[in-house]
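# predicted structure and sequence below. I'll ask about it afterward.
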Amino acid sequence: MKTHKITQAPVPMRSVGPINICGPVLQEKLSVPLATYETPLWHSVGRGARVSCLTEGIKTTVVDERMTRSILLEAADAPAAVAALHSLVTRLDDMNQVVAQSSRFARLIDMHSQIVANLMYLRLEFTTGDASGHNMVTNAADKLIPWILTEYPQLTYCSISGNYCSDKKATAVNGILGRGKYVISEITISRELCERRLKTTPEKVVDLNIKKNLIGTMIAGGLRSANAHYANMLLAFYLATGQDAANIIEGSQGVVHAEVREGDLYFSCTLPNLIVGSVGNGKGLGFVEENLSALGCKESREPGENARRLAAICAATVLCGELSLLAAQTNPGELMEAHLKLER
């Protein structure tokens, strides 16, 4: 069998910022590495970063965190599946004893379920320390399945993943329940600063957010999503920090909200599916380790704190790019003019 040599696929990378970040997780000004072929993104995020430094900062709040794996089990009929489920939901402590055998950091915190005919879909939800947790939760689920089948012989195995997780797919369940870190970033920008640095007004940004992000996404059939380009910032941040880049699929689900408050602009980005980790697969590359260290996400802290810090930085970065693009699109021709100038 032929083995293929592992080579590198270089992607242009540049540090952008500093971004002024405040909130419960961190209060710092720091530059953020972004790896992308869409080089105007650096300038767009950079404009948002400069604005943040002229305000009190971007407040970032980690609302919740959980990584999911949905297992699929089968019974002879619906009553048998329901009976097993009613018992299982009362045995979280027993299940966590099994989970503890798979990892020092994984902990089962909740379950959600769907019964379809004779099929039982169990959405197992774990905390995973500083890892994003894909492999950790799959390993935990792999250990749980034999225990469940022993305790409930009316059930049989169907799949380690039943798509109710949902991994790397845009689904309503992720937007509702969250997958990864649920993070909100917020900023308040004075009218004068909007006009001077963003070349727009608070009213124009609010109006465009309603008509483009909310109504436009709705008529397009968007799923739990109302934003302009979360995926751009997420991909660049994920590649620079060694994340599983395919997770931008669920990560790009999220809502932009904007208001005029006493003449100023309140602008926020909600990201319920931000999947990042500071340890684990993909983190061993030299440039990734350097980037994570520069972001202060390789420090000796309590388990989970480095990953929460990384998520907060990522959410602030998303806000910078989202704000800049929406501001640009309030002005005819500005977006294309910038791309022509920077790419050609």
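Yep, it's here. Residues are numbered from 1 along each chain as shown.
# use CA for all of it now, contacts and neighbours both
Will do.
# okay, now residue 294: neighbour count?
Taking other Cα atoms under 10 Å as the neighbour definition, residue 294 ends up with a count of 14.
# try residue 3
Per other Cα under 10 Å, the neighbour tally for residue 3 reads 5.
# tell me the contacts of residue 42?
With contact set as Cα atoms under 8 Å, 6 or more residues apart in numbering, residue 42 has these partners: 14, 16, 34.
# isn't residue 117 up against residue 78?
Yes - judged on Cα atoms under 8 Å, residue 117 makes contact with residue 78 at a distance of 5.5 Å.
# higher neighbour count, those two?
Relative neighbour count places residue 78 above the other of residue 117 and residue 78, with 16 against 13, counting by other Cα under 10 Å.
# pretty sure that one contacts residue 115?
Yes - under the contact definition of Cα under 8 Å, residue 78 touches residue 115, with a separation of 7.4 Å.
# for the protein, what spans make up the helices?
Counting by DSSP state H, the segments of the chain that form helices are 40-52, 78-88, 92-99, 134-151, 172-177, 191-197, 202-208, 217-220, 230-240, 248-251, 286-294, 305-329, 334-343.
# tabulate the ones you listed (JSON lines), appending distance to residue 275.
Rendered in JSON lines, the data for those read as follows (distance: least, Cα to Cα, whole Å):
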{"stretch": "helix 40-52", "distance to residue 275": "20"}
{"stretch": "helix 78-88", "distance to residue 275": "28"}
{"stretch": "helix 92-99", "distance to residue 275": "21"}
{"stretch": "helix 134-151", "distance to residue 275": "9"}
{"stretch": "helix 172-177", "distance to residue 275": "12"}
{"stretch": "helix 191-197", "distance to residue 275": "31"}
{"stretch": "helix 202-208", "distance to residue 275": "28"}
{"stretch": "helix 217-220", "distance to residue 275": "23"}
{"stretch": "helix 230-240", "distance to residue 275": "9"}
{"stretch": "helix 248-251", "distance to residue 275": "7"}
{"stretch": "helix 286-294", "distance to residue 275": "15"}
{"stretch": "helix 305-329", "distance to residue 275": "8"}
{"stretch": "helix 334-343", "distance to residue 275": "29"}
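# and here's the other structure:
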Amino acid sequence: MLLSKLPLGAAALRVAQRRGAAALCSGALSDAAVLDKLASGQMAFHKLEAELGDPVRAMRLRREHLASTFGAGAHADAIRALPSDALDAAGFYGQVDGACCENVIGYVPLPVGTIGPYKIDGKAVYVPMATTEGALVASTHRGARAISASGGATTELLADGMTRAPALAMPSLKAAAELKRWLEDPASLDELNLAFKATSRFGRLLAVKVGIAGKYAHVRFKCFTGDAMGMNMVSKGVNKVVESILEKYPGTQLLGLSGNMCTDKKPSAINWIDGRGKSVAAEAILPASVVASVLKTTPAAVARLSVHKNLIGSALAGSIGGQNAHASNILTAIYLAAGQDPAQNVESSTCLTLCEEVPAATPGGESSLYVSCMMPSIEVGTVGGGTALAAQAACLGIMGVKGAGETPGANSQQLAKIVCASVMAGELSLLAALSVNHLVSAHMALGRRDRK
């Protein structure tokens, strides 16, 4: 059928015509020839659909190019394991049963894109993102490209501890205060750990903080959970500790294993200040020449906007942990791809983004842009929950963090670092676009295809 006969809107018709013309030019190329052009940089990775005029072929060749980039090994196997054409229904629903969902009636497909290669702590990483928001992957990839061209992102793990905070009713205020003093005494930690560690091979109690409201005590336990995100592990361990408390303090009642001082899936100052899960920071320094060539702006413009948007605007809004441009966007897309709990984006995406112009080190030299993100509550795991599903496990494999690490906690900590560095890339790209008013044009080009 001729393109002009297709029931398309004007914008979609133009896209189809361009792709049709591209197909006439590129359709004669064999798969091997396309892969050679990708490897040599003669064909743009993100323009395969337009170049080939065939989105299915573009997807398959992009996968093969990524797999060949990794060579033989687990990363290449993970690329090929990510479902693309057909669902293994028996395998998928078998993995879901008893672990991930109840009353199952089907599944919702989400497209998965990648950013990278992104240089994080000296290593090239590809990061899968599952989203239906046009321009998000492209924008984050742009930020990652700019950072990588400037030497890469540096990350640091600042803390690691999942929390659970049961609510207890004590006989009196005096008893509640006595409980607080005992639980917060460092000398009590070993005794509490005897009960906690009886429920887990990897979990251990790290710290205890008690909030008092009259005779009621809310006890916030912070625990190490290895490579698991750890809510179930911590709940079991804390439940055992509470049993020992009830024995030690007769008349105490457990009102609920979670009393909201944890705090899970709700914004809170305690997570912002004390952290929950992994607390991670990332930074990068970009020369003005890279900012201009890749991000189409200047260090001064990005830094100025960051102050007024991320700091002043968020202060006027009374935001808790919202001192950022759109951290939740990137984090949630990675969570969906990697089998994390997407509802935990509420506290996990709290982020402080800073940008500042660094003056030239020598007369006549160029200035630089310093960018950093601090995320105190990234709640991730590489074992348990949705990480066991084939597609999500493949995405973890692409990042090199599938399953348990040789050192307990190493894989989940690395995943948190990747999340923070990726958020920084997305933050940088959006701030750059806003600083020169490119946001609308980018979304119109990448996220508003006419389907009439």
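In hand now; what should we look at? It should be emphasised that the depicted structure is a prediction, and the values quoted were computed from it without experimental measurement.
# rewinding a little: to residue 165 of structure 1, which of the helices of structure 1 lies closest?
Nearest to residue 165 of structure 1, of all those, is helix 172-177, at 7.6 Å by Cα to Cα.
# name the helices or strands packed onto that closest one?
Applying 3 or more Cα pairs under 8 Å, 6 or more residues apart in numbering; DSSP states H and E, one finds that helix 172-177 of structure 1 contacts strand 264-274.
# and the strand it packs on, how far from structure 2 on average?
Mean deviation of strand 264-274 of structure 1 relative to structure 2 after superposition (mean Cα distance after the TM-score superposition for structure 1): 0.5 Å.
# what residues does residue 317 of structure 1 make contact with?
Contacts of residue 317 of structure 1 were listed using Cα under 8 Å, 6+ apart, and they are 19, 32, 45, 49, 233.
# the first one maps to what in structure 2?
It stands for residue 19 of structure 1. Residue 19 of structure 1 is assigned residue 118 in structure 2 as its aligned equivalent, the criterion being TM-score structural alignment.
# before we move on, the earlier item: tell me the one among the contacts of residue 42 of structure 1 nearest to residue 227 of structure 1.
The nearest member of the contacts of residue 42 of structure 1 to residue 227 of structure 1, counting by Cα to Cα, is residue 34 at 19.6 Å.
# wait, that closest one sits on residue 40?
No - in terms of Cα under 8 Å, residue 34 of structure 1 does not count as a neighbour of residue 40; the distance is 11.3 Å.
# among the contacts of residue 317 of structure 1, which two are most distant?
By the measure Cα to Cα, the contacts of residue 317 of structure 1 have their two most distant members at 19 and 233, which lie 13.8 Å apart.
# next, count neighbours for the counterpart of residue 71 of structure 1 in structure 2.
Residue correspondence, TM-score structural alignment: residue 71 of structure 1 in this structure matches residue 166 in structure 2. Residue 166 of structure 2 has 23 neighbours, counted by other Cα under 10 Å.
# ok, residue 166 of structure 2 touching residue 216?
No - with contact taken as Cα under 8 Å, residue 166 of structure 2 and residue 216 are classed as non-touching, separated by 10.6 Å.
# any idea how far apart the tips of stretch 47-59 of structure 1 sit?
Taking Cα to Cα, to the nearest Å, the span from the opening residue of stretch 47-59 of structure 1 to its closing residue is 17 Å.
# ah, wrong one, I meant stretch 139-159 of structure 2
End-to-end distance of stretch 139-159 of structure 2 (Cα to Cα): 29 Å.
# buried stuff in that stretch?
Using 16 or more other Cα atoms under 10 Å as the test for burial, stretch 139-159 of structure 2 gives 139-157, 159.
# still contacting in structure 2, which of the contacts of residue 42 of structure 1?
For both residues aligned by TM-score structural alignment, their matches' Cα atoms under 8 Å, a contact is called conserved when the aligned residues also meet in structure 2; among the contacts of residue 42 of structure 1 this holds for 14, 16, 34.
# residue in structure 1 matching residue 338 of structure 2?
Taking TM-score structural alignment for the superposition, residue 338 of structure 2 sits opposite residue 241 in structure 1.
# contacts only, for that match.
Shown in contact with residue 241 of structure 1 (Cα under 8 Å, 6+ apart): 33, 283, 288-289, 291-292.
# from those residues, which two are the most distant?
Taking Cα to Cα, the two most distant members of the contacts of residue 241 of structure 1 are 33 and 283; they sit 14.5 Å apart.
# more crowded one of these two?
Taking neighbours as other Cα under 10 Å, residue 33 of structure 1 and residue 283 compare with residue 33 leading, 23 against 18.
# that one pairs with which position in structure 2?
If you follow residue 33 of structure 1 across to structure 2 using TM-score structural alignment, you land on residue 128.
# spatially nearest residue to that match, not counting backbone neighbours?
Closest residue in space to residue 128 of structure 2, ignoring its immediate chain neighbours: residue 114 at 4.4 Å, by Cα to Cα, 6 or more residues apart in numbering.
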